[in-house]
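[1] Okay, sequence plus prediction incoming.
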Amino acid sequence: MRELVMQIEEAAGVIRRRWPGPARVGIILGTGLGSLAGQIQTEATFEYQTIPHFPRSTTIGHTGQLVCGRLAGLAVVAMEGRFHAYEGYSYQQITFPVRVMRALGAELLVVSNASGGLNPQFGLGDIMVIEDHINLMNGNPLVGINDDRLGPRFPDMSAPYDRRLIDKALEIARRENFVAHKGVYVAVVGPNLETRAEYRFLRTIGADAVGMSTVPEVLVAVHGGMRVLGLSVITDMCLPDCLKPANIEEILAVAAGAEPKLRKIVLGVLDFVQQGQ
C-alpha cells in the first residue's frame, strides 16, 4: 500500500506541474458521454499514457485522456474514458485515477455509465440516478493492506451516493421535463452480456439497471471520503421475456442521444455544489 501512495503522488505530481489545481470535482465520463468534456473550460489535457501508472483505455467510445479545467465555476478533473475489469485490469488499476483525483483535491466524484435497463418502467435514453448498488464483480479494490492516509480499513457504505445530490438531480430532470428515475445499479464483470436467467436473477435481487463499471470507482471514492453522484443512461432494455440481441452501435447512439440530458443534470448539480451545497 505504501507503494500505491507513492504511485498516486507521482501521477498527481506530473499533473500539478502543468495544472496546479486544486481540483474540487472528479468526473468519469462513460460510454458515449465523453462530449461533456467539451463544456469544460480546458486548462490542461493529459493523454493517459503520459501519466505515470495510468492504464490505457481499450473500449470503443472512450477517448483516453484526462481533461483539467473549470466547469460551472468549479475546478474539475474529467476522465474521457474509463477502465474495466473485462479489459484485464486489476481493481486497483481501474480505480487508480480516482485516487489521483482525490490527491489533487477533489471532494466530489461524478460518475456516469451506459447500462441495461432491468426495470420495465424504464425506457431507452432514460437517466437513472443511482441511489444504491449491488456489487457482483469478482473483486474489490479495497482488498489488501490498508493505508490510513487513503481511508479507513472498514469504510461505511450505508449511503455511498449523496442523498442531497440525488434529490437535486431528480429535481433538475423534472424542471427540464425529461425522464429520470432513482434506482439500484448492479455491477457485473462482463464482457459478455447476461442470459435471460441472469437478468431475471438480477431483477429479483433488487437491481434496476446493470453494467460493467462504476462500483469499483465508487468504493474507492467513499474510502477516500468523497461525495458521489452516479448517473446511468439506459441504453438497452434487458427484459428476459422480450429480449433482443444487443448492438454496440445502437447502444452508442442511444448514449449520444441522452448526452444533453446528462449534461443538464451535471451542470445543474455542479452549480448547486458551487453555491455551497
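    Thanks, I have it.
[2] alpha carbons only for contacts and neighbour counts from here, please
    Will do.
[3] Tell me the first helix or strand C-terminal of the host helix or strand of residue 15.
    Element membership of residue 15 [criterion: DSSP states H and E] is helix 2-18. Next helix or strand after helix 2-18 toward the C-terminus (DSSP H and E): strand 25-29.
[4] Can you give the contact residues for that following strand?
    Residues lying outside strand 25-29 but in contact with it, judged by C-alpha atoms under 8 Å, 6 or more residues apart in numbering, are 36, 74-82, 98, 101-102, 106-113.
[5] Tell me which of those fall in helices.
    Using DSSP state H, 98, 101-102 are the members of the contacts of strand 25-29 that sit in helices.
[6] of those, buried ones?
    When neighbours are counted using 16 or more other C-alpha atoms under 10 Å, those contain these buried positions: 98, 101-102.
[7] of those, closest to residue 140?
    In terms of C-alpha to C-alpha, no member of those lies closer to residue 140 than residue 98, at 14.3 Å.
[8] now the strands for the stretch 101-250 of the chain?
    Along the stretch 101-250 of the chain, the stretches classed as strands by DSSP state E, counting those that start in this stretch are 108-117, 127-135, 180-187, 209-211, 227-237.
[9] Make JSON lines from those strands and add mean neighbour count to it.
    Putting the strands of the stretch 101-250 of the chain into JSON lines (neighbours: other C-alpha atoms under 10 Å) gives the following:
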{"stretch": "strand 108-117", "mean neighbour count": "26"}
{"stretch": "strand 127-135", "mean neighbour count": "23"}
{"stretch": "strand 180-187", "mean neighbour count": "23"}
{"stretch": "strand 209-211", "mean neighbour count": "26"}
{"stretch": "strand 227-237", "mean neighbour count": "27"}
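[10] take the one below as the second:
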Amino acid sequence: MTAARAAADILVHAPGVHPRVGIVLGSGLGSVADRVEDAVSIPYGELPGFPVPAVEGHAGRLVVGRLGGQAVACMQGRVHAYEGGDFAPLRNAIRALKLAGCNTLLLTCAAGSLRPEVGPGRLMAVADHINLLGTNPLVGPNDDTFGPRFPSLSDAWDPGLRVRLHAAAARTGIALAEGVYAAWLGPCFETPAEVRMLKTLGADAVGMSMVPECIVARHCGLRVAGCAVITNLGVGIGEGTVDHAHTLSTAAAAASDLERLLIDFLDGLTVEDGNQP
C-alpha cells in the first residue's frame, strides 16, 4: 500500500516524532511551517505517491516537528483539481498522515469572500461546504480498509474543533468569521453572475481547494477543522481585479494572524476536544 510506505518513510525521516495533527497550508501560507520547532523537512518527491504541486505559492514539502506543543506534520502546498490528473496523490497524502499517527487534520486556504463585511486579511472558520468541483475524491473503487463506501458528511467540519478555533481567536484578539465554503473547480476566477449564484446557494467564501482533502480525511476517520484566509472580495462585490499575485501577497500578509491562531488552537489540544457541540 503506497500510503503505508509513505507513512513509514515520514517516521523514518523524523525519528522520535509521532505527528498527531496534520496541517495543509494553502496558497501563500507556507511560512506558517517556519514556526515548527525541531523541524524536519521532507520534499514530497521523497514520499511515495505524494502530490507534486505545480502552482506558485506551494512549496511541496512536508515539515514534521512541534507547533503549539503538538507533534505536527505540515504540508507546505497542495495539488488542485484544476491541475488535471486524478485524486490518487491527494488520497495517498491524507491517508499517509492518518497512518503516521494523525487523528486531526487542519486545512487552510486562500479564499474570496462573498460577504462585504468580511474583507481581505480576515480569517474565516469553515462551518460547512458546498462541493462544486463536479467530482469527488472517493469516486472509483472503495478502499474498505480506510472507510465505508458511503461516508456521512453531516459533521464534515468538526463542531468541537470549530469552537476551539473561536476560543483561540478570542484569546489572541483575532477577528474570526465563520461561514460556508464553496469549492470552485477553477482555474478561472468566478464571474459576477457566478458570484451571485454562490451567494444564493448559501456560500460565504469560495476557493479551489480544501473540500477534497476534507472528504478523504472524514472517510478515514480524521477530525477536520478549516480556516480560510480571505484575500479578496468576490467579483462584483468589491472593486479592483482579482489575480493570483494579489492572492499570494494578501495571504502572506495575513499569515502572521494565522500562525498565532493555530499555535493557540493547538496548545493543549486533545482527542476529546473534537465532536463537541
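    Okay, I see it. Bear in mind the structure is a predicted one, so any value in this text is a computation, not a measurement.
[11] TM-score for these two?
    Their TM-score after superposition, calculated using TM-score structural alignment, normalised by the length of structure 1, is reported as 0.93; 272 aligned residues with a C-alpha RMSD of 1.6 Å.
[12] residues contacting the counterpart of residue 79 of structure 2 in structure 1?
    For residue 79 of structure 2, the aligned position in structure 1 is residue 83, judged by TM-score structural alignment. Applying C-alpha under 8 Å, 6+ apart, we find residue 83 of structure 1 in contact with 55-59, 89, 94, 213.
[13] For residue 83 of structure 1, give its distance to residue 48 of structure 1.
    Here the criterion is C-alpha to C-alpha, to the nearest Å. By it, residue 83 of structure 1 lies 11 Å from residue 48 of structure 1.
[14] From the rest of the structure, what touches the helix holding residue 15 of structure 1?
    44, 46, 51-54, 96, 99-101, 103-104, 147, 150.
[15] Which one of the residues you listed is nearest to residue 177 of structure 1?
    The shortest separation between residue 177 of structure 1 and any of the contacts of helix 2-18 of structure 1 is 32.8 Å, and it belongs to residue 101 (by C-alpha to C-alpha).
[16] The closest one maps to what in structure 2?
    Taking TM-score structural alignment as the criterion, the aligned counterpart of residue 101 of structure 1 in structure 2 is residue 97.
[17] Contact partners for that match?
    By C-alpha under 8 Å, 6+ apart, the contact set of residue 97 of structure 2 is 7, 19, 22, 73.
[18] how many neighbours does the third one have?
    By the criterion of other C-alpha atoms under 10 Å, residue 22 of structure 2 has 27 neighbours.
[19] Could you do the first one as well?
    Residues lying near residue 7 of structure 2 (other C-alpha under 10 Å) number 22.
[20] The aligned residue in structure 1 for it and residue 96 of structure 1: what is the separation?
    Using TM-score structural alignment as the criterion, the counterpart of residue 7 of structure 2 in structure 1 is residue 12. When C-alpha to C-alpha is the yardstick, residue 12 of structure 1 and residue 96 of structure 1 sit 11 Å from each other.
[21] same question, residue 57 of structure 1
    Look at residue 57 of structure 1 and residue 96 of structure 1: by C-alpha to C-alpha, they are 13 Å apart.
[22] check contacts around residue 217 of structure 2.
    Shown in contact with residue 217 of structure 2 (C-alpha under 8 Å, 6+ apart): 94-95, 105, 223-224.
[23] now with 10 Å?
    Contact analysis of residue 217 of structure 2 by C-alpha atoms under 10 Å, 6 or more residues apart in numbering lists 91, 94-95, 97-98, 103-105, 146-147, 156, 211, 223-224.
[24] now the residues you listed in TSV, with distance to residue 171 of structure 2?
    Supplementary listing: these in TSV, determined by distance: C-alpha to C-alpha, whole Å:
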residue	distance to residue 171 of structure 2
91	35
94	30
95	33
97	29
98	30
103	25
104	22
105	22
146	36
147	36
156	25
211	28
223	23
224	21
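[25] Give the equivalent position in structure 2 for residue 162 of structure 1.
    Taking TM-score structural alignment for the superposition, residue 162 of structure 1 sits opposite residue 158 in structure 2.
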